[in-house]
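1. task: produce atomic coordinates for the following.
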Amino acid sequence: MHLTAPATRRPGTRDADGMAVASFILGLLGLLVLNLVLGPIAIALAGVALWRGTARPGRAVLGLALGGADLLVLVALVQADGTVSWSF
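-> Take a look at the predicted model:
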């Protein structure tokens, strides 16, 4: 019987991978609704995921970019409408 050693991963990498995916999803969702809330959360999660050394840095960077885009969409809508609230 041949036993293989489990893949060596740093502690917290799985958490960082989850944060990277969550930041991407929240950033994407924030483009449609609650961009004032979801944008900063996506940015924070992406930053922590990158800091912890995620195995999915592309998703973390996309989450970071989408979180920034959420805030830019909010600023554009506030400039166009003059209020923080908006609807479709």
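2. from here on, contacts and neighbour counts on C-alpha atoms
-> Noted.
3. for the residue positioned nearest the centre of the chain, what are its contacts?
-> Residue closest to the mean C-alpha point of the chain, counted by Cα atoms, centre = their mean, is residue 23 at 1.7 Å. For residue 23, the contacting residues are 41, 42, 43, 44, 45, 46, 59, 60, 63, 64, 67, taking Cα atoms under 8 Å, 6 or more residues apart in numbering as the criterion.
4. here is a second sequence; please produce its structure as well for comparison:
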Amino acid sequence: MHLTAPATRRTAARDADGMAVASFILGLVGVLVLNLFLGPVAIVLACVALRRGTTRRGRALLGLALGIADLVVLFAFMQVDHTVSWSF
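-> So this is what the prediction gives:
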């Protein structure tokens, strides 16, 4: 049986919390710019944070939702413009 030290568990939880916050921020920024890149990154970070048991579950879920919204916005504008990019 492998036992982890309390400091290691705290570091892992802090890393998961950081990933949850990063996914939220990247998802939020991705709605406006670079949504082709930032959307999937936000989704992956949110999933990893949730899998690792983040204490900031709400932020991770918001990051996941915003990452998905990034891709929905991208696809909507792709249908309108028939391009992979969009501008204001």
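5. picking up where we left off before, biggest separation within the contacts of residue 23 of the first structure, which pair?
-> 41 and 59 (14.6 Å; Cα to Cα).
6. hang on, the earlier thing: the one helix or strand the residue nearest to the centre of the first structure maps to vs the second structure - mean distance after superposition?
-> Using DSSP states H and E, the secondary-structure element containing residue 23 of the first structure is helix 13-30. The superposed helix 13-30 of the first structure is, by mean Cα distance after the TM-score superposition for the first structure, a mean 0.2 Å from where its aligned residues fall in the second structure.
7. checking residue 83 of the second structure next. Helix, strand or coil?
-> Using DSSP: H, G, I helix; E, B strand; the rest coil, the secondary structure recorded for residue 83 of the second structure is coil.
8. same check, this time on residue 86 of the second structure
-> When states are read from three-state DSSP, the local structure at residue 86 of the second structure comes out as coil.
9. so it touches residue 76, yeah?
-> No - because the distance of 9.9 Å does not satisfy Cα atoms under 8 Å, residue 86 of the second structure is recorded as not touching residue 76.
10. who's more crowded, these two?
-> Neighbours were counted for residue 86 of the second structure and for residue 76 using other Cα atoms under 10 Å; residue 86 has more, 17 against 13.
11. chain neighbours aside, what residue packs nearest to the more buried one?
-> Closest residue in space to residue 86 of the second structure, ignoring its immediate chain neighbours: residue 77 at 6.4 Å, by Cα to Cα, 6 or more residues apart in numbering.
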